[in-house]
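1. pasted the sequence and its predicted model underneath.
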Amino acid sequence: MPAANTCPVCDRPATGEHHPFCSQGCRDRDLIQWLDGNRAIPGPPAEETED
């Protein structure tokens, strides 16, 4: 896990404007990983619902 003041994507120093990331590019990369389902918060399985 990266240090508190480093970007979680590339480990460069985080900036105030983009905290906790170092740049807009790393912010966008992180968002894309979440939207693609490559990142998730661990927890119990979601309940399946029938339509």
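-> Perfect, thanks for sending it.

2. switch to C-alpha atoms for all contacts and neighbour counts from now on
-> Will do.

3. spatially nearest residue to residue 15 (excluding sequence neighbours)?
-> Spatially, and ignoring its direct neighbours in sequence, residue 15 is nearest to residue 22 (5.1 Å; CA to CA, 6 or more residues apart in numbering).

4. one more: residue 5?
-> Residue nearest to residue 5 in three dimensions, not counting chain neighbours: residue 14, with 5.5 Å by CA to CA, 6+ apart.

5. quick one on the thing from earlier: could you double-check that the residue nearest to residue 15 lies in contact with residue 13?
-> Yes - using CA atoms under 8 Å, residue 22 is in contact with residue 13, at 6.0 Å.

6. more neighbours: which of those two?
-> residue 22 (22 against 17; other CA atoms under 10 Å).

7. alongside the first one, take a look at this:
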Amino acid sequence: MSCPICQKETVAAYRPFCSRRCADVDLARWLNGSYAVPSNDPEDIEEALDQAARAKAFGRNGDGEDDAGPLQ
């Protein structure tokens, strides 16, 4: 198996990478947003925030119950 960053042979301690450096490079790419998990259902962040604000305004906590208890 080769390192996904530099293509060198992997080392068991850093698998699937060859070194700590390559593992850190990969982590930095995730944290910087260079990698992304694809989605078939893209959600508009503004719409999601609006829905959350409306739900909060109506006392909904997201589990089908309001803050006072179960739906009746």
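-> Looks like it came in fine. Since this is a predicted model, take the numbers as computed values, not measurements.

8. what does the superposition give as a TM-score?
-> Laid over one another, the chains give 0.80 as their TM-score (TM-score structural alignment, normalised by the length of structure 1), with 47 aligned residues with a CA RMSD of 1.3 Å.

9. alignment lookup: the residue nearest to residue 15 of structure 1 to structure 2.
-> When structure 2 is aligned by TM-score structural alignment, the residue opposite residue 22 of structure 1 is residue 18.

10. and that match, helix, strand or coil?
-> Assigned with DSSP: H, G, I helix; E, B strand; the rest coil, residue 18 of structure 2 falls in the coil class.

11. which residue is the nearest non-sequential neighbour of the residue most central in space within structure 1?
-> Central residue of structure 1 (CA atoms, centre = their mean): residue 30, 4.2 Å from the mean position. In space, and not counting its chain neighbours, residue 30 of structure 1 is closest to residue 9: 6.9 Å by CA to CA, 6+ apart.

12. any idea what that neighbour aligns with in structure 2?
-> Aligned partner of residue 9 of structure 1 by TM-score structural alignment: residue 5.

13. and its match, helix, strand or coil?
-> coil.

14. so who does it touch?
-> Residues in contact with residue 5 of structure 2 (CA atoms under 8 Å, 6 or more residues apart in numbering) are 17, 22, 25-26.

15. surely the residue nearest to the centre of structure 1 is in a helix?
-> Yes - the assignment for residue 30 of structure 1 by three-state DSSP puts it in a helix.

16. measure it to residue 5 of structure 1 for me?
-> 16 Å (CA to CA, to the nearest Å).
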